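Student: Below is the structure, and that's it, no one-letter string:
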């Protein structure tokens, strides 16, 4: 494991309002990645489902890719290499064991375009209130492995959307400097719980949290909460974008992490 001993790193969360056309979604993502890189970000993260959000749940199965091959992975690899950035590819649909399902997977590419990590979303969202219903398990196969990677800013933990409600996953990451959580929170659940849960994960783990999200009304009627944000180890929101496509930028300060952990050594005080 590498651990950054000092320094500041500019990180960026990208917010989109993805629709059912993959090429259009990739074009939007390309522009926002370029914008973030142009503003000095060395690590950039895309939201959950950035290549596709469709009212047809089988659409994700039709575009799923085998690991290491496919146009979406090619797009991520090329963007990381072209801009010389670490790129966390939100989530994209990868081949699952079941023919009618996908893995909702985060792939991480380093600044040379090499894939250095994969995380398959473990917790699958289910919600039912009146006419609003979601059941990710109908088309997604869950992962089982907690995953992180080593980057210039130290250890980074990976999680996705609904994982946010399960703090034991984040404890299982061990000591990390940054947690990244691509998401597509619904408007209903996001308005109630998004910020408070993100801030709790930052406070509990005394690290930065970066949450790139879908944010707006999508073709087909789905509405996502947005509010992509970056939170510091004291639980303070340092940057946020409420809705619409855009980029959220902040400096990640390694000394800030160290100072919080030294003044309040809660991680060392754990008994369980």
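Tutor: Nice, thanks for sending it over. All of these numbers come straight from a predicted model, not from anything done at the bench. Numbers count the residues shown, from 1 in each chain.
Student: For the rest of this, base every contact and every neighbour count on C-alpha atoms.
Tutor: OK.
Student: For the stretch 51-200 of the chain, just list every one of the strands.
Tutor: 86-88, 92-95, 102-109, 115-120, 126-129, 132-135, 148-151, 154-158, 178-180 (DSSP state E, counting those that start in this stretch).
Student: residues touching the residue nearest the centre of the chain, list them.
Tutor: Nearest residue to the geometric centre of the chain (CA atoms, centre = their mean): residue 182, 2.1 Å. Contact analysis of residue 182 by CA atoms under 8 Å, 6 or more residues apart in numbering lists 45-48, 90-91, 159-161, 211-213.
Student: Pick out whichever of the residues you listed sits closest to residue 127.
Tutor: residue 161 (13.4 Å; CA to CA).
Student: For burial, what's the neighbour tally of the closest one?
Tutor: 23 (other CA atoms under 10 Å).
Student: tell me the SS of residue 233?
Tutor: Following DSSP: H, G, I helix; E, B strand; the rest coil, the label given to residue 233 is coil.
Student: What is the distance between stretch 243-250 and the centre of its chain?
Tutor: Offset of stretch 243-250 from its chain centre (CA atoms, centre = their mean, to the nearest Å): 13 Å.
Student: and the comparison structure, right after this:
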């Protein structure tokens, strides 16, 4: 099958994991009813909570997590590939994982991915984020085989690290993903250009479901969930920050065509860096 329908789910996750899972499930059902056979939810589908103490009071190890069980059952019920962009999963008393899950139509877990790049930044508007204080970074990139295509898993801040997506494309990935909870400030500046750049430079589809709006913990996210084609066209967008879903039909032949027209992956070469310029002053 060279074509299939993909959907992005946009959410405004809050502090109640049960309510968040229910909200996601409702939108997933709507997207599946509209014809989607692959559905993606955003980063932190199960919980957005700034307070570290409150976060750890609400999350569980993967084997005990109610969201993992619920989404597995939902994928099976609907007969879809369900990509839960990420959930907060306890890995120890002191650390959690920002972990994405991809469930098959029979409910089995096809792949999991722990976010590699931690969002440790101080923004010009005074916002300060230290993701590494709570979450342990992943160590491995993930490419998973679907019947339609190979799919590379990423999460949010990963989108700013082109080497991750180039490595996935080099391994054969035709679909790249970056489900996110982008801050409004960085989203307004960079969201669209980053998504389109990763698509264009790799000749791949990019699918990124997003959080949007003002959340219960006070943060504000950008929304604008996107599906981008290999030539850089935006195929689907939720053009606001409200919850909802959007669909697009992906024609996988466009990947081969884009890579034929601009064979950047095939033309890539290893190189060294030679540093030249003004010499430093000799020590006195």
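Tutor: Happy to help now that I have it. Small disclaimer: the values here were computed from a predicted structure and weren't measured.
Student: related to what we said a few turns ago, the residue nearest to the centre of structure 1 maps to what in structure 2?
Tutor: Aligned against structure 2 by TM-score structural alignment, residue 182 of structure 1 finds its counterpart in residue 179.
Student: hang on, the earlier thing: possible to save the strands of the stretch 51-200 of structure 1 as JSON lines with distance to residue 186 of structure 1 and mean neighbour count?
Tutor: As requested, those are exported to JSON lines (distance: least, CA to CA, whole Å; neighbours: other CA atoms under 10 Å):
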{"stretch": "strand 86-88", "distance to residue 186 of structure 1": "22", "mean neighbour count": "27"}
{"stretch": "strand 92-95", "distance to residue 186 of structure 1": "18", "mean neighbour count": "24"}
{"stretch": "strand 102-109", "distance to residue 186 of structure 1": "17", "mean neighbour count": "26"}
{"stretch": "strand 115-120", "distance to residue 186 of structure 1": "20", "mean neighbour count": "20"}
{"stretch": "strand 126-129", "distance to residue 186 of structure 1": "10", "mean neighbour count": "10"}
{"stretch": "strand 132-135", "distance to residue 186 of structure 1": "10", "mean neighbour count": "12"}
{"stretch": "strand 148-151", "distance to residue 186 of structure 1": "26", "mean neighbour count": "18"}
{"stretch": "strand 154-158", "distance to residue 186 of structure 1": "20", "mean neighbour count": "22"}
{"stretch": "strand 178-180", "distance to residue 186 of structure 1": "18", "mean neighbour count": "25"}
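Student: Helices along the stretch 101-250 of structure 1, start to end?
Tutor: Applying DSSP state H, counting those that start in this stretch to the stretch 101-250 of structure 1 gives helices spanning 167-171, 187-189, 195-205.
Student: between the ones you listed, which gets nearest to residue 126 of structure 1?
Tutor: helix 187-189 (11.3 Å).
Student: And the contacts of the closest one?
Tutor: The contact list for helix 187-189 of structure 1, computed with CA under 8 Å, 6+ apart, reads 223-226.
Student: against structure 1, where does stretch 4-17 of structure 2 fall?
Tutor: Using TM-score structural alignment, stretch 4-17 of structure 2 pairs with 9-22 in structure 1.
Student: can you redo the contacts of residue 182 of structure 1 as TSV with distance to residue 172 of structure 1?
Tutor: Output for these, formatted as TSV (distance: CA to CA, whole Å):
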residue	distance to residue 172 of structure 1
45	22
46	23
47	23
48	22
90	21
91	21
159	11
160	15
161	17
211	19
212	22
213	23
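Student: mean deviation of the top helix by length along structure 1 from structure 2?
Tutor: What stands out as the longest helix in structure 1, according to DSSP state H, is helix 22-38. Mean deviation of helix 22-38 of structure 1 relative to structure 2 after superposition (mean CA distance after the TM-score superposition for structure 1): 0.7 Å.
Student: can you pull the buried residues of that helix?
Tutor: Residues 22, 25-26, 28-29, 32-37 are the ones in helix 22-38 of structure 1 that count as buried (16 or more other CA atoms under 10 Å).
Student: got it, and stretch 251-266 of structure 1?
Tutor: For stretch 251-266 of structure 1, by 16+ other CA under 10 Å, it's 251-254, 256-258, 260-261.
Student: got it, and stretch 158-172 of structure 2?
Tutor: Residues of stretch 158-172 of structure 2 classed as buried under the neighbour-count rule (16+ other CA under 10 Å) are 158-160, 164-169, 172.
Student: In those residues, find the pair that's most separated.
Tutor: For the buried residues of stretch 158-172 of structure 2, with distances taken as CA to CA, the pair at the greatest spread is 160 and 172 (20.2 Å).
Student: so can I have TSV of the helices of the stretch 101-250 of structure 1 showing distance to residue 135 of structure 1?
Tutor: What follows is the helices of the stretch 101-250 of structure 1, written out as TSV (distance: least, CA to CA, whole Å):
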stretch	distance to residue 135 of structure 1
helix 167-171	21
helix 187-189	14
helix 195-205	21
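Student: if you compare the ones you listed, which one is most tucked away?
Tutor: helix 195-205 (a mean of 19; mean count of other CA atoms under 10 Å).
Student: So which bit of structure 2 is that helix matched to?
Tutor: Using TM-score structural alignment, helix 195-205 of structure 1 pairs with 192-202 in structure 2.
Student: Now the matching stretch on structure 1. Mean distance?
Tutor: So stretch 192-202 of structure 2 averages 0.7 Å relative to structure 1 (mean CA distance after the TM-score superposition for structure 1).
Student: now what about that stretch, what contacts it?
Tutor: By CA under 8 Å, 6+ apart, the residues outside stretch 192-202 of structure 2 that reach it are 159-160, 162, 165-166, 169, 176, 204-206, 208, 226, 228-234, 259, 264-265.
Student: how about residue 33 of structure 2, what's its partner in structure 1?
Tutor: Here residue 33 of structure 2 is matched to residue 38 in structure 1, going by TM-score structural alignment.
Student: just residue 156 of structure 2 next, same as before
Tutor: Under TM-score structural alignment, residue 156 of structure 2 pairs with residue 161 in structure 1.
Student: So that match versus residue 235 of structure 1, what's the distance?
Tutor: Distance, residue 161 of structure 1 to residue 235 of structure 1, by CA to CA, to the nearest Å: 18 Å.
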